[in-house]
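[1] okay, sequence plus prediction incoming.
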Amino acid sequence: MGFNVSRRHFLGAGTGLAAAAVLTACGSGTPGEPAPEETTGTGGETSGGESAAAAVTIQFWHRTFTPVENEWYANIVKQFNESQSEVKVVGTEVPADAWDQKMKSAQAAGKAPDVYTHPGAIQDGVNAGQLRELNDIVPQEALDEIIDAALPVSAVGDKYYAYPLLLEPQTVLFWNKTMLEAAGLDPEVGPETWDELLEMCAAIKPTLGEGQYCIQPAADAPTFAWSTVGQQYNFAGHTALTDDWTAPNVENPEYAALIEGYKALWDNDYMPKQALAAYVAGNDYGEEKVAFKVSGSWMMSEIGSDFPDLLGRTGVGRFPTAAGSDRTTTTLGNFKWVVDAKTANAEAAGKFLAWSIAGDPANLVPFFVNTQFTKVSVRQSVQDAVADDAAAADAPWSDIVTNEIAPDAISEPMYPWDVSLAVGTAMEAGMKGAQPIDVALKTAADTIAQVIERDGLAEKAPN
């Protein structure tokens, strides 16, 4: 189950109601609010048993993820608190749809949590002075364990600002073997190219009932923006900017061909006109409304927990490629832990981070096993421990995700979100026919040129 990838030049998400936050007697249940005074026992000890004077309390926020992930977060906080008496961690789960607002409000008020989860690139956070360097609060041997594939989202130069919990391919093709078989197709083999995908959809469409479709891919501008970066690279051999970040690089036949593929899905009613579920969710697939579903590798975890009868009937493979291309079709998403630059308890925050996700691999094995082997650790020692778990033999998709899809994936782009969104907007407009594809790409290029000038991107291009 190894995952060894060379460092590349190129560099989401949870739904549902928040579960109860993991709180100790000293903690606040409201994100952004300070913890109340600790309650002490008759011997001058806190409710956790440690000396009230000695314990340093730090706040840790994470988004609402899947139930098994939320349970792991609760347990890792509990286990850390029970393992020592110097630091008390108060864990708070924040609904994903409220995260941005709560975090911005807390940062503006100077009440950001000491440690929190962070997706995507770190460059903007580093430039804004929001993230604290980890080199002096996390052991160097722990930082050295981070594999090359995760370095672009962990460090700027030789300074580390984040410690990743996981990497996960953002674009994976899932298919219902029963629905493919009903269409006379080989249920064990997914499409390798876009042409094959369209041919298979043509065969599947006549077999579908009302409300069923061949495929549910990304369908809106923001989702296209982040989920298709690997596809852009697959078609064009580059992403949305020139290598020196001086100009947009989207007005070309390759980008047009990518949009034409989605337009074919749209025009032939192979995909629904109204998305049946969010890209990050799997309920449309679980309810067998689609034969193919495009999502991140994390979706298999949802299928395992909510639709277990489909596990054995689900095919997993690489998203189709452009004709004649053998380049990757996916980017590596990630979730990292970071320390707030303004924390007054940096050393305590570093101890928690180092113990929980940079320490004993046994702390992390339950996370990767209980999420159905759909994510990749950034530490080889953890990968090996996960592969040795008895349940790994019952998760054949793990080898596909880890060794066939993830190894050549590119990292998420380091350029600003507005660049990606311009491409996503062009893809939606071209797919739906709101604009001719060439016009949509011209609009994207003009928008990207404005971002380049506004943000001085030519001076920020990676080496």
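    Everything's here; your move.
[2] going by C-alpha atoms from here, please, whenever you check contacts or count neighbours.
    Will do.
[3] could you look up the SS state of residue 337?
    strand (DSSP: H, G, I helix; E, B strand; the rest coil).
[4] actually residue 165, not the one I wrote
    strand.
[5] what about it, how many neighbours?
    When counting by other Cα atoms under 10 Å, one arrives at 23 neighbours for residue 165.
[6] quick one, what contacts the residue lying closest to residue 217 once chain neighbours are set aside?
    Among residues not flanking residue 217 along the chain, residue 294 sits closest, at 4.9 Å (Cα to Cα, 6 or more residues apart in numbering). Contacts for residue 294 were tallied using Cα atoms under 8 Å, 6 or more residues apart in numbering; they are 171, 172, 173, 174, 215, 216, 217, 218, 279, 319.
[7] Throw those residues into TSV and include neighbour count, thanks.
    Compiled in TSV, the contacts of residue 294 are given as follows (neighbours: other Cα atoms under 10 Å):
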residue	neighbour count
171	33
172	23
173	20
174	26
215	25
216	26
217	23
218	26
279	24
319	24
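[8] and of the residues you listed, the nearest to residue 410?
    residue 171 (11.3 Å; Cα to Cα).
[9] against residue 411, how distant is that closest one?
    Applying Cα to Cα, to the nearest Å, the value for residue 171 to residue 411 is 12 Å.
[10] who touches both of the two?
    Jointly contacting residue 171 and residue 411 under the rule Cα under 8 Å, 6+ apart are residue 331.
[11] okay, one more to line up with it:
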Amino acid sequence: MKQRRLKGLSWTLGLLLIVAMLVTGCGGAGNGGNAASGGNAETAGGNAAEETTTGDNAAPKEKVKIEFWANKFEETTDAWFKKWTDEFNKTHDDIEVKLTIVPGDAWAQKLKAAQAAGKAPDVMTMNYSNLAPSAKQSQILPLNDYLDPSLIDDLHDNVKGFVTVEGKYYAYPMLVEPSAVLYYRKDLFEAAGLDPAKPPVTWAELIDYGKKLTKNGVYGLSTAQTAGDLGWSSWGLQYNAAGHLPITDDWSKADVMVDGYKELLNFYKTLYQEGIMPKQQLAGYADAAPFGQGKTAMQISGSWSIGLFRNEYKNMLDNIGVAPMPSIDGDQTKTTATLGGWTLVVDGKSKHPEAAAEYIGWLLAGDPNIMIDFFRTSQFSKFSPRKSVDEAMNQDPDAKTDEWRKLISEKIVPYSEAEPVYPWDISMFFATAIEKAMKGEDVDKALATAEKEINNFIEKQKLAGTNPRANGGE
């Protein structure tokens, strides 16, 4: 009996010892054991999320889940986002990205409601012009602490400023689209006695070519001619004419009464008054269909029109020439276009900024082939902000033989400026002056009116000194 009791006591003590060892072992792992072995886990309140399991295998750590909202673009772009987000999720054990495509007309309302409810997406698309105001209001986070500096160094020099506010990078750019490219009909050039290999390079030449090409019911040129379109499509030519935009850098006053702007208004006025362009705009500036339909011999439009031509007007591709927009004096290293485009940003209140930035870095700043796949789906109508992607495309069988892509990436993109970030009203005041001059108003009078309207707006809105990109902001 005594021996049996001792055996029972020994068994009990042994069991207690095993339990104590197990408890001690679990406590050690919970206090940094995983970190020591190179693992990591996203935690809530500092406690690792673990699941109860049976058997010898440890449970996988819970994935960090981030929300990504993308504007709805072309079907090919939507499909590209889905394809590569799925690939990210397959290749990352610790992060899961949920993609939501949001139609443009619902974007503002949906985002505002999500922000009010504290449920804004961790990652979202944002165009360049919204970056600086959003950064100033702390709606988006700087990425300096989350992205390797080499990823920023990979950006083309003129594009770095697009995503910079007060010395910090608030987005990673996905693409750039030049706002002004000259498309022209080679066959119509020949019929008018013009050399298709020598498109116009000055405003004076463009006017001269336009006159010679305007015949047989075909207009010599189509471009923006209403204030709504002129407001953004002429930004590049505003830089070209005057070297600056119609407002001082500190946003303290208008800066329109200069000779360059007088020449700019007279340029548009001549095109309109001499019948080189139609009296009624055939389509919006963003729509180059009239050119594709043979209604105009030359078209000034953005790089996106390449996709239209290649998809809808394949039978006339051999007759389309592509060139930089002519400049005021023929110097084509001076700006004639601004670069619009889209970026990815991290929400200012994201609970998982590291994971959000990792996704952005992987998708937009990682393997060049991911972005080459995007540019291929866009028919090379959009352009890369990254040096390494351009270098890789110069070796890609499809990209390196695309002469349109090569010309725009080498002769337009490097000399283009960022879109302005001041309120749209400023652009409309100046664009209205262009439209008034086109339709016959005295140029000096039109500019004087714009100057007065811009200065009144600056005073009422207290804009002076509020430029978020001033003083090293870009």
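    In hand now; what should we look at? Because the structure is predicted, anything quoted here is derived from the model rather than measured.
[12] picking that back up, which position in the second structure aligns with the residue nearest to residue 217 of the first structure?
    Applying TM-score structural alignment, one finds that residue 294 of the first structure aligns to residue 300 in the second structure.
[13] now do the buried residues in the helix or strand hosting residue 76 of the first structure.
    Assessed by DSSP states H and E, residue 76 of the first structure sits inside helix 67-83. Residues 67, 68, 69, 70, 72, 73, 74, 76, 77, 78, 80, 81 are the ones in helix 67-83 of the first structure that count as buried (16 or more other Cα atoms under 10 Å).
[14] so it matches what in the second structure?
    So helix 67-83 of the first structure sits over residues 75-91 in the second structure, by TM-score structural alignment.
[15] ok, now stretch 171-191 of the first structure?
    By TM-score structural alignment, stretch 171-191 of the first structure lines up with residues 180-200 in the second structure.
[16] now do the same end-to-end measure for the matching stretch.
    End-to-end distance for stretch 180-200 of the second structure, by Cα to Cα: 14 Å.
[17] just stretch 175-190 of the first structure next, same as before
    The straight-line separation of the ends of stretch 175-190 of the first structure (Cα to Cα) is 7 Å.
[18] residues of it that come out buried?
    For stretch 175-190 of the first structure, by 16+ other Cα under 10 Å, it's 175, 176, 177, 178, 179, 180, 183, 185, 187, 188, 190.
[19] one step back: the match of residue 294 of the first structure - that's part of a strand, no?
    Yes: according to three-state DSSP, residue 300 of the second structure belongs to a strand.
[20] what about it, distance to residue 264 of the second structure?
    According to Cα to Cα, residue 300 of the second structure stands 15 Å off from residue 264 of the second structure.
[21] hang on, the earlier thing: which is the next helix or strand following the helix holding residue 76 of the first structure?
    Using DSSP H and E, the helix or strand that directly follows helix 67-83 of the first structure along the chain is strand 87-94.
[22] how far away from the center of its chain is that following strand?
    For strand 87-94 of the first structure, the separation from the chain centroid amounts to 22 Å (computed by Cα atoms, centre = their mean, to the nearest Å).
[23] stretch 401-420 of the second structure now?
    14 Å.
[24] so where in the first structure does it end up aligned?
    Under TM-score structural alignment, the match for stretch 401-420 of the second structure in the first structure covers residues 394-413.
[25] in the first structure, which spans are strands?
    Assigned by DSSP state E, the strands in the first structure fall at 56-63, 87-94, 115-119, 155-156, 159-160, 163-169, 172-176, 213-216, 290-295, 314-318, 331-339, 410-411.
[26] relative to strand 56-63, how tilted is the second one?
    Okay, so that is strand 87-94 of the first structure. Calculated by axes from the mean of the first three to the mean of the last three Cα atoms, to 10 degrees, strand 87-94 of the first structure forms an angle of 20 degrees with strand 56-63.
[27] quick one: strand 87-94 of the first structure to the second structure mean distance?
    Compared with the second structure after fitting, strand 87-94 of the first structure has a mean deviation of 2.3 Å; criterion: mean Cα distance after the TM-score superposition for the first structure.
[28] which strands and helices sit next to that strand?
    strand 56-63, helix 67-83, helix 346-356 (3 or more Cα pairs under 8 Å, 6 or more residues apart in numbering; DSSP states H and E).
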